[in-house]
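1. test case, fold it:
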Amino acid sequence: MKPSLGRIVHYRGKHGYQAMRAAIVTVDGHSLDPRGVEDGVIPPLTDEYHVHLWVFTPGEAGGFTEYNVPCGEPFEHQPGQELPPGSWGWPPRV
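-> Down below sits the predicted model:
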């Protein structure tokens, strides 16, 4: 399933403890503004499975932006499987 604007995903950090966090898709292939890319305001996306994310974190900051994040798996994330650092995946069904 392709990512879409506003969907909640899981994101594994690429630095430090590489903790799993909740994130929301802020830009997908359909919502990317090409003028923003041309002006250098926003990075491009590599392909239809890369997204820009807002990653939610505990603490004062509340979160941070990650750009051009790849999908860490081809299909739905399964319990017990870990996402590679610096990638997003679908939350497991409960």
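2. hey, let's count contacts and neighbours off CA atoms from now on
-> Fine.
3. mind listing what Phe56 touches?
-> When contacts are counted by CA atoms under 8 Å, 6 or more residues apart in numbering, Phe56 is found next to Arg21, Ala22, Ala23, Gly62, Gly63, Phe64.
4. out of these, which is nearest to Pro70?
-> Using CA to CA, the shortest approach to Pro70 within these belongs to Ala23, at 13.3 Å.
5. Proceed likewise with the subsequent sequence, for comparison:
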Amino acid sequence: MASDRLPMTCGIVRYRGKHGLHAVRAAIVTADVHTLDPEGVIIGAVPALDSPEHVHLLVFTPGAKGFFEEFNVPPGDEPGTWHWPERV
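-> This next block holds a predicted model:
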């Protein structure tokens, strides 16, 4: 991970896709360990997070749908992970 900062809900991160060319997309954090509703996890409405660095994301795409959700996403540089945007 490019920083020791933990992700926060509404934060903008980059997501490396799991399929196809593994394109990097913009994403918004929709849940982190501080905002995930434990009751929602208990009743099965939302998946749990495996660690404080894992997040649920709303990933933006230029495709017809416009976005998709990813759950329990870990930080990293490999497919299926999130990372902080590079600073320019």
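6. TM-score of the superposition?
-> Aligned and superposed, the two chains score 0.93 in TM-score terms (TM-score structural alignment, normalised by the length of the second structure); 84 aligned residues with a CA RMSD of 0.5 Å.
7. need the strands for the second structure, in chain order.
-> 12-16, 24-31, 55-60, 67-73, 81-83 (DSSP state E).
8. can you check which of those strands gets nearest to Ala45 of the second structure?
-> Of all the strands of the second structure, strand 67-73 comes closest under CA to CA, at 11.9 Å.
9. how big's the offset between the closest one and the first structure?
-> Its match in the first structure and strand 67-73 of the second structure itself, once the structures are fitted together, sit a mean 0.2 Å apart by mean CA distance after the TM-score superposition for the first structure.
10. re the thing from before, and Arg5 of the second structure, which of the strands of the second structure is closest to it?
-> Going by CA to CA, the one of the strands of the second structure nearest Arg5 of the second structure is strand 81-83, 10.8 Å.
11. how close does the closest one sit to the first structure?
-> Counting by mean CA distance after the TM-score superposition for the first structure, strand 81-83 of the second structure comes out at 0.2 Å.
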